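Student: Predicted model and sequence below, questions to follow.
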Amino acid sequence: MNKPISEACLRNQGPIAAALKERLPNAARLLEIGSGTGQHAVFCARELPHITWQPSDLAQNHDGIKLWVTEAALSNVLEPLVLDVDQAWPSMKVDHVFTANTVHYIADESVVNMLAGISCLIDKDGLFMMYGPVNINGEFTSEGNAHLDEWLKACVNPLAGIKDLADIERMAKDQDLVLIDNLAMPANNRLLIFQKQSLN
């Protein structure tokens, strides 16, 4: 089996790693939700050697992730965990959570489940960093994103699609995750940085 390769990951991994490096200066353990091919785990862990990177995904993607992780042989990348945001989550604690290009592939209900799970995994001041396309005030930010949304609904899941920033903020805030940064990224994507707030 050859290592799976995501062309999108090849394009965005550099800018993502650079942004994470600015925001994660201290040693920490980070969970990646929806690791996909495993490319982000390996690239970012190499760029951020002080971060212990915990990949996770559905079981069917683990073989590909393991090929990348094994070849890289980095001491700060762990074996992938099985994680389905709509099922029971692993019992664990991490300092931060990252996900790339997952939210637009899943239904709103699954996004709520993901945010609830993340809020349970991190403590106050922990970060959740979400990369991907978002709509602004109900509008697509590019023609490419509009075509992507159409494809997702037709070919992946009728309940999938690009989410509106305001809706993501609201769902996150319900789980004590507050948006503190919104960074422009390549190809009409954003990197949204949420911080866990103390419970009121």
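Tutor: Now that the structure is in, tell me what you want to look at.
Student: hey, let's count contacts and neighbours off CA atoms from now on
Tutor: Noted.
Student: In stretch 126-144, which residues are buried?
Tutor: For stretch 126-144, the neighbour count (16 or more other C-alpha atoms under 10 Å) marks 126-135, 140 as buried.
Student: Among the residues you listed, name the ones in strands.
Tutor: If you go by DSSP state E, the buried residues of stretch 126-144 have 127-132 in strands.
Student: the inter-axis angle of the helix ranked longest in the chain versus strand 127-132?
Tutor: Looking across the chain with DSSP state H, the single longest helix is helix 7-23. If you take axes from the mean of the first three to the mean of the last three C-alpha atoms, to 10 degrees, helix 7-23 sits at 150 degrees to strand 127-132.
Student: List the contacts of helix 7-23.
Tutor: Outside helix 7-23, the residues that touch it by C-alpha atoms under 8 Å, 6 or more residues apart in numbering are 39-40, 43-44, 47-48, 185-186, 191.
Student: next up, a second structure to put side by side with the first:
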Amino acid sequence: MKHSSPAALRNRDPILGVLRDWLPASGEVLEIAAGTGEHALHFAAAFPDLAWQPSDPASDARASIDAYREEEGTPNLKPALHLDVTAEHWPIARADAVLAVNLVHISPPEASTGLLAGSARLLQPGAPLILYGPWRVEGELLVYSNHAFDEKLKERDPRFGLRELTAFAAEARAAGFDLAERRDMPANNLMLRFERRAD
């Protein structure tokens, strides 16, 4: 059964604009926590030379992704994988890029640790790990909408909430990634490109 996310429909084109600059020309993109599948459908259609591999830990999300794929998908959009970022082993051996939209703040800290560790196993040096979402940035005022969103997330689960970018970048460095670029996005979000460092 297909599900729809108003936020995904709003942000897919701004995200796509940045992905045009950041994704490789060919290869395989692993999308983590692909949710409804609307991003995967939109991005796969925009990048016909990339194999688009969506994944999600939730069975209803995977069902939605596959419903979009079967009804509206392109040949390069793969069936959804069951992937839990905290797992030691992921059901994919390699990727040329990893994308996670609205994951880090709507998950416990161990999900971020798992995302970094798993992406480091998959990606070759120079390959991107791309994140989208709201962040706390040291020295920058947290706008009211993000402050309210942060409080709402913490009410849902005290482990959730906007992460501090400097601290996350330090964790990423320890996992083998350097923060290569940051782009300001609509609705007070950021896109971040981390680059896999050569060991």
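Tutor: Thanks, I have the structure now. None of these values were measured; they are calculated from a predicted model.
Student: In three-state terms, label the most far-flung residue of structure 2 relative to its centre for me.
Tutor: No residue in structure 2 sits farther from the centre than residue 139, which is 24.9 Å out by C-alpha atoms, centre = their mean. Judged by DSSP: H, G, I helix; E, B strand; the rest coil, the three-state class of residue 139 of structure 2 is coil.
Student: which residues touch the residue most central in space within structure 1?
Tutor: Geometric centre of structure 1, nearest residue: residue 99, 0.5 Å, by C-alpha atoms, centre = their mean. The contact partners of residue 99 of structure 1, by C-alpha under 8 Å, 6+ apart, come to 32-35, 129-131.
Student: would a markdown table of the residues you listed with distance to residue 1 of structure 1 be doable?
Tutor: Shown next, in a markdown table, are the contacts of residue 99 of structure 1 (distance: C-alpha to C-alpha, whole Å):
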| residue | distance to residue 1 of structure 1 |
| --- | --- |
| 32 | 23 |
| 33 | 23 |
| 34 | 20 |
| 35 | 18 |
| 129 | 31 |
| 130 | 30 |
| 131 | 28 |
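Student: What remains of these once you look at structure 2?
Tutor: With both residues aligned by TM-score structural alignment, their matches' C-alpha atoms under 8 Å, the contacts of the contacts of residue 99 of structure 1 that structure 2 also has are 32-35, 129-131.
Student: which of the residues you listed lies closest to residue 159 of structure 1?
Tutor: residue 34 (17.9 Å; C-alpha to C-alpha).
Student: Residue 95 of structure 1 against residue 129, yeah?
Tutor: No - when contacts are counted by C-alpha atoms under 8 Å, residue 95 of structure 1 is not listed as touching residue 129 (11.7 Å).
Student: So for the two, which residues contact both of them?
Tutor: Counting by C-alpha under 8 Å, 6+ apart, nothing touches both residue 95 of structure 1 and residue 129.
Student: For structure 2, which segments count as helices?
Tutor: 6-22, 38-46, 59-72, 109-122, 144-156, 165-175.
Student: Now distance to residue 17 of structure 1 too, for the buried residues of stretch 126-144 of structure 1, in a markdown table please.
Tutor: Conversion of those to a markdown table gives the following (distance: C-alpha to C-alpha, whole Å):
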| residue | distance to residue 17 of structure 1 |
| --- | --- |
| 126 | 18 |
| 127 | 15 |
| 128 | 15 |
| 129 | 11 |
| 130 | 13 |
| 131 | 11 |
| 132 | 14 |
| 133 | 17 |
| 134 | 20 |
| 135 | 23 |
| 140 | 26 |
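Student: Widest-spaced pair of the residues you listed?
Tutor: The largest separation in the buried residues of stretch 126-144 of structure 1, counting by C-alpha to C-alpha, is between 126 and 140 at 29.8 Å.
Student: which of the contacts of helix 7-23 of structure 1 are buried?
Tutor: Among those, those classed as buried by neighbour count (16+ other C-alpha under 10 Å) are 39-40, 43-44, 48, 185, 191.
Student: right, and out of those residues, which lies closest to residue 179 of structure 1?
Tutor: Distance to residue 179 of structure 1, by C-alpha to C-alpha, is smallest for residue 191 among these, at 10.7 Å.
Student: dump the residue contacts of the closest residue to the closest one other than its chain neighbours.
Tutor: Distances taken as C-alpha to C-alpha, 6 or more residues apart in numbering put residue 131 closest to residue 191 of structure 1, at 4.4 Å, once the chain neighbours are dropped. Contacts for residue 131 of structure 1 (C-alpha under 8 Å, 6+ apart) come out as 98-101, 189-192.
Student: one step back: identify the farthest-apart pair in the contacts of helix 7-23 of structure 1.
Tutor: The most widely separated members of the contacts of helix 7-23 of structure 1, counting by C-alpha to C-alpha, are 48 and 186 (20.4 Å).
Student: Residue 119 of structure 2: neighbour count?
Tutor: 27 (other C-alpha atoms under 10 Å).
Student: re earlier: can you say which of the helices of structure 2 is nearest to residue 196 of structure 2?
Tutor: Proximity to residue 196 of structure 2, assessed across those by C-alpha to C-alpha, is greatest for helix 109-122 (6.8 Å).
Student: Mean per-residue distance, that closest one versus structure 1.
Tutor: For helix 109-122 of structure 2, the mean deviation from structure 1 after alignment is 1.0 Å (mean C-alpha distance after the TM-score superposition for structure 1).
Student: how far off strand 128-133 does that helix point, in degrees?
Tutor: Using the same axes, to 10 degrees: helix 109-122 of structure 2 against strand 128-133 is 160 degrees.
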